[in-house]
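**Student:** no sequence on this one, just coordinates:
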C-alpha cells in the first residue's frame, strides 16, 4: 500500500486543543483525489474532531515522494519518477531523464502511449521488452 506520507502529500499532523489538524498538498492544483483523501483522513479518526487543511505552497513535487514510496509504487506496477538533480547547468536548463523503467521487468526500453494516464498526475506508458502497459508519475 502506498500512503499519502509515502507520496509526500501529507505535510503536517498536529493536535491543538483536542482537534487533529492534518495538512495535505495536492499533486496538482485541482486534483480530483483530494476529496477522497480528505474523507479517508476523517474516516481514519472516527469520533475525533479533525480539520484537514489543503495548502498549495510550497507546491508538491515528485521529489517529495519518499524512497519507501518509490519502492511501493514500483511494487504496485507504477513507475516512480526519477529524482531531480536540481542542476541547471548554469543556463537555467534542468536535465531530464527521457527513459522510464518498466516497473514489471525493469527494462528502460519503454515508450509513452499517452500523456494522460489513469489520473492527471500520471502518463500511460508501455514496455517494449515485456509489452506490459503501466502508469508513470509525471515529473514536476
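**Tutor:** Right, received. Where do you want to start? Keep in mind it's a predicted model, so treat the numbers as computed, not measured.
**Student:** make it CA atoms for all contacts and neighbour counts henceforth
**Tutor:** Fine.
**Student:** excluding chain neighbours, give the residue nearest to residue 110 in space.
**Tutor:** Leaving out its chain neighbours, the residue that sits closest to residue 110 by Cα to Cα, 6 or more residues apart in numbering is residue 127, at 4.3 Å.
**Student:** second structure follows, compare the two:
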C-alpha cells in the first residue's frame, strides 16, 4: 500500500477519534476525561471537545486530497507536538493527573509521528524521489 493511501487512512482514523472525544469520555472517563463528574460539567473539557471535533471533521475532509490540505496536516502535526510538550511539563506539577499525562503525551506524539512520517514519504514519492 502506498504512503499516500496510508496517509489518507490515517487522516480518517485520527479524524474519527478526534470527533469521538466526548462519547469516549462518557463510556471510558478514566481514559478520556480530565476531571471528575460528567464530561459536560467542565468548561475546559467542552472547549477541548469543540476544538478536536472541528479538527477531526477537517482531517476527514483532508483525506480526499492530502496534498491540497498540507497546511492543515502540518498544523495537526505541530500542534500535537506542542500540546504533548506542554502536557509533559505539566505532568510534573503538584496535583497533576499524571495518568492522563502519561497516556495523552504518547498519543499526541503518535499522531504527529504517523502523520509526519507518512506526509514526508508521500511527498517524496509524489516528486519521484526515493526514500
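**Tutor:** Arrived safely, thanks for sending. Keep in mind that this is a model prediction, so the values were computed, not measured.
**Student:** superposed, what's their TM-score?
**Tutor:** In this superposition the chains share a TM-score of 0.27, using TM-score structural alignment, normalised by the length of the second structure; 60 aligned residues with a Cα RMSD of 4.5 Å.
**Student:** give me the number of residues near the residue nearest to residue 110 of the first structure?
**Tutor:** By other Cα atoms under 10 Å, the residues close to residue 127 of the first structure number 22.
**Student:** my guess is it contacts residue 135, does it?
**Tutor:** No - using Cα atoms under 8 Å, residue 127 of the first structure makes no contact with residue 135, being 10.8 Å away.
**Student:** immediately after the host helix or strand of residue 87 of the second structure, which helix or strand?
**Tutor:** Residue 87 of the second structure is located in helix 70-90, with elements delineated by DSSP states H and E. Next helix or strand after helix 70-90 of the second structure toward the C-terminus (DSSP H and E): helix 98-126.
**Student:** what helices or strands is that next one leaning on?
**Tutor:** Applying 3 or more Cα pairs under 8 Å, 6 or more residues apart in numbering; DSSP states H and E, we find helix 98-126 of the second structure packed against helix 3-19, helix 70-90.
**Student:** in JSON lines: those, plus distance to residue 51 of the second structure and mean neighbour count.
**Tutor:** Formatted as JSON lines, these follow (distance: least, Cα to Cα, whole Å; neighbours: other Cα atoms under 10 Å):
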{"stretch": "helix 3-19", "distance to residue 51 of the second structure": "9", "mean neighbour count": "19"}
{"stretch": "helix 70-90", "distance to residue 51 of the second structure": "12", "mean neighbour count": "16"}
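**Student:** between these, which gets nearest to residue 118 of the second structure?
**Tutor:** Of all those, it is helix 3-19 that lies closest to residue 118 of the second structure, at 5.5 Å by Cα to Cα.
**Student:** contacts for the closest one, please.
**Tutor:** Helix 3-19 of the second structure is contacted from outside by 49, 52-60, 62-64, 66, 111, 114-115, 118-119, 121-122, using Cα atoms under 8 Å, 6 or more residues apart in numbering.
**Student:** show me which of the residues you listed are buried.
**Tutor:** For those, burial is judged from neighbour counts taken by 16 or more other Cα atoms under 10 Å, and it is met by 49, 52-53, 55-60, 62-63, 66, 111, 114-115, 118-119, 121-122.
**Student:** for residue 125 of the first structure, see how far away residue 137 of the first structure is.
**Tutor:** When distance is defined by Cα to Cα, to the nearest Å, residue 137 of the first structure is 10 Å away from residue 125 of the first structure.
**Student:** now residue 72 of the first structure
**Tutor:** Taking Cα to Cα as the measure, residue 72 of the first structure falls 18 Å from residue 125 of the first structure.
**Student:** the helix holding residue 87 of the second structure packs against which elements?
**Tutor:** Packing partners of helix 70-90 of the second structure (3+ Cα pairs under 8 Å, 6+ apart): helix 43-62, helix 98-126.
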